[in-house]
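Novice: coordinates only, sequence not included:
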């Protein structure tokens, strides 16, 4: 499932390329045809990312004017030439030359301002957003007995943080993923938040997740670059059994609440 930086990149590209004028909005697949017809000929007023949620607000007087998208595990929103229409396209937004094609999303709904507000109210704090409030988040994290590794994956707390950022941030800071929130210190929480802000903002710019420090890059360590569908250089994610770049101990792995967790038992002991 894409992590939050991917959704912010999509919103940025929609705002950069599809807000200038009227748009052709359709559903070649047919599953969003009625909703698309209400938006056809309108322009995008604003695209916005909140965690893993993408909202595309169309400038139309219809009460339902916001397309709410959650990509889920297999969904993709790709920017392609308008002439290319391969595959099952749920939603097509085109200026006649370029198009945004949505395929296989978990959700694609047309919602009202009130429904948008309700979804926002349930979302956690997004490290990439300027309006995020870590001071409001800290008490919720600290009073919980749940591990910080579990809480970091809770979208009602840390919006947009996924498995990779969870594992990598905790490793970089030497914090055990099993540490209960009640035992987490405020300075540790602040370090986690600051690290997420920096890593995720960098991910928006680069389009990939790189978490290793300069001294641990392939060039600095004279090692082969990482080969993985997710791309990017990381410390522990999907490196179970391989030596830690810092201490040499084998990276550990276990399933936590249905998701794979990776950590170094020495560096994060």
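Specialist: Looks like it came in fine. Since the structure is predicted, the reported quantities are computational estimates derived from the model, not experimental observations.

Novice: going forward, measure contacts between C-alpha atoms and count neighbours the same way
Specialist: OK.

Novice: may I see the buried residues of stretch 244-256?
Specialist: 244-245, 250-253 (16 or more other C-alpha atoms under 10 Å).

Novice: can you check stretch 91-108 too?
Specialist: Quick answer for stretch 91-108 (16+ other C-alpha under 10 Å): 91-95, 98-105, 108.

Novice: hey, where'd the strands end up in the protein?
Specialist: Assigned by DSSP state E, the chain shows strands spanning 24-26, 44-50, 53-58, 66-70, 76-81, 89-94, 98-103, 107-111, 252-256, 259-263.

Novice: all helices for the chain, in order.
Specialist: Assigned by DSSP state H, the helices in the chain fall at 4-17, 33-39, 113-122, 134-142, 148-151, 163-173, 186-206, 218-221.

Novice: which one of those helices lies closest to residue 267?
Specialist: Comparison of the helices of the chain against residue 267 by C-alpha to C-alpha identifies helix 163-173 as nearest, at 7.2 Å.

Novice: thinking again about what came up before, got the buried residues of stretch 244-256 as CSV, with distance to residue 8 columns?
Specialist: Converted to CSV, the buried residues of stretch 244-256 look like this (distance: C-alpha to C-alpha, whole Å):
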residue, distance to residue 8
244, 31
245, 30
250, 34
251, 31
252, 31
253, 29
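
Novice: and those residues, which two are furthest apart?
Specialist: For the buried residues of stretch 244-256, the farthest-apart pair by C-alpha to C-alpha is 245 and 253; their separation is 15.9 Å.

Novice: another one to put next to it:
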């Protein structure tokens, strides 16, 4: 499932191609029955919020998209290819086209539904000026492990499995530690990492979470095998202390940690 930085990158790129222009919309596989309502309208704005995208066409006309585990976009410039496969949603202008396949959700939201979504999900580190106070308070009120809470989109938006493992490692927090036992200072560090590293991931199109001094090749761009501290490194030595990285199932995914750097 794409993490929040990828969703924001989609929004920026698609806004550049389509926002402020009249667009054509259809649904070759029939999975988006309201395509005709939008065809020929001007797309006003593309919004990203956590792992959600919104294509705003006017009052009570926002196409909500959640890619889920299998959804993905295909994009390009004209000429547009012939529709193939389970093509749910297609949008195009004279110059650009976009195809969406396999999303968990793709339907029109009313303004009320979009507002309810904004109120339901947690703070998004990639939205400028976001106040993380609600996240801090919620985490510190819970017995739930912090490794579970960081994957809960009602707590914080956009963090997925890779960033969960890496943020906790960088903060030296064991994923099993109850949220109420995570200090405010530690949470501020996690939030700061999220703002910085997810923004870098959006700009660079790479999820690099290691510090240069902890890489075998500290100069220049990180190699692909150097970009993470613990994610998918179970059984390998910690980059800092040499202890074998461990893993287990948590919140429906696999979490990774160093038992020395992140003592329980």
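Specialist: Yes, it's here. These numbers come from a predicted model, not from an experiment.

Novice: thinking again about what came up before, got JSON lines for the strands of structure 1, with distance to residue 7 of structure 1 too?
Specialist: Formatted as JSON lines, these follow (distance: least, C-alpha to C-alpha, whole Å):
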{"stretch": "strand 24-26", "distance to residue 7 of structure 1": "20"}
{"stretch": "strand 44-50", "distance to residue 7 of structure 1": "6"}
{"stretch": "strand 53-58", "distance to residue 7 of structure 1": "6"}
{"stretch": "strand 66-70", "distance to residue 7 of structure 1": "9"}
{"stretch": "strand 76-81", "distance to residue 7 of structure 1": "9"}
{"stretch": "strand 89-94", "distance to residue 7 of structure 1": "16"}
{"stretch": "strand 98-103", "distance to residue 7 of structure 1": "13"}
{"stretch": "strand 107-111", "distance to residue 7 of structure 1": "14"}
{"stretch": "strand 252-256", "distance to residue 7 of structure 1": "25"}
{"stretch": "strand 259-263", "distance to residue 7 of structure 1": "21"}
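
Novice: and the ones you listed: which comes nearest residue 32 of structure 1?
Specialist: So among the strands of structure 1, strand 89-94 is nearest, using C-alpha to C-alpha, at 6.2 Å.

Novice: these two touch, right, residue 95 of structure 1 and residue 22?
Specialist: Yes. Counting by C-alpha atoms under 8 Å, residue 22 is a contact partner of residue 95 of structure 1 at 7.2 Å.

Novice: returning to that earlier point: looking at the strands of structure 1, which is closest to residue 199 of structure 1?
Specialist: Of the strands of structure 1, nearest to residue 199 of structure 1 by C-alpha to C-alpha is strand 44-50, at 16.6 Å.

Novice: and that closest one, how far from structure 2 on average?
Specialist: On superposition with structure 2, the average gap between strand 44-50 of structure 1 and its aligned counterparts reaches 0.9 Å (mean C-alpha distance after the TM-score superposition for structure 1).

Novice: just to revisit the earlier point, looking at the strands of structure 1, which is closest to residue 204 of structure 1?
Specialist: Closest among the strands of structure 1, using C-alpha to C-alpha: strand 44-50, at 11.5 Å.

Novice: quick one, the closest one and strand 89-94 angle?
Specialist: Strand 44-50 of structure 1 runs at 130 degrees relative to strand 89-94, counting by axes from the mean of the first three to the mean of the last three C-alpha atoms, to 10 degrees.

Novice: can you pull the contacts of residue 152 of structure 2?
Specialist: The contact partners of residue 152 of structure 2, taken as C-alpha atoms under 8 Å, 6 or more residues apart in numbering, number zero.

Novice: do that again at 10 Å, thanks
Specialist: 121-122, 146, 158-160, 251 (C-alpha atoms under 10 Å, 6 or more residues apart in numbering).

Novice: do residue 107 of structure 2 as well
Specialist: So residue 107 of structure 2 contacts 31-35, 54, 61-66, 89 (C-alpha under 10 Å, 6+ apart).

Novice: let's go with 7 Å and repeat that
Specialist: By C-alpha atoms under 7 Å, 6 or more residues apart in numbering, the contact set of residue 107 of structure 2 is 32, 63-64.

Novice: now for it: what does it line up with in structure 1?
Specialist: Structural alignment (TM-score structural alignment) places residue 107 of structure 2 against residue 109 in structure 1.

Novice: now do residue 176 of structure 1 against residue 152 of structure 1, distance only.
Specialist: 12 Å (C-alpha to C-alpha, to the nearest Å).

Novice: more neighbours: the two, which one.
Specialist: The neighbour count for residue 176 of structure 1 versus residue 152, taken as other C-alpha atoms under 10 Å, is higher for residue 152 (24 against 20).

Novice: what range does stretch 194-201 of structure 2 cover in structure 1?
Specialist: The aligned range for stretch 194-201 of structure 2 is 196-203, by TM-score structural alignment.

Novice: quick one on the thing from earlier: ok, so of the buried residues of stretch 244-256 of structure 1, who is nearest residue 194 of structure 1?
Specialist: residue 245 (22.5 Å).

Novice: residues in contact with the equivalent of that closest one over in structure 2?
Specialist: Alignment note (TM-score structural alignment): residue 245 of structure 1 maps to residue 239 of structure 2. Applying C-alpha under 7 Å, 6+ apart to residue 239 of structure 2 gives the contacts 214, 229.

Novice: same check, this time on residue 176 of structure 1
Specialist: 170, 268-269.

Novice: and of the residues you listed, the nearest to residue 27 of structure 1?
Specialist: Using C-alpha to C-alpha, the contacts of residue 176 of structure 1 come closest to residue 27 of structure 1 at residue 170, 41.8 Å.
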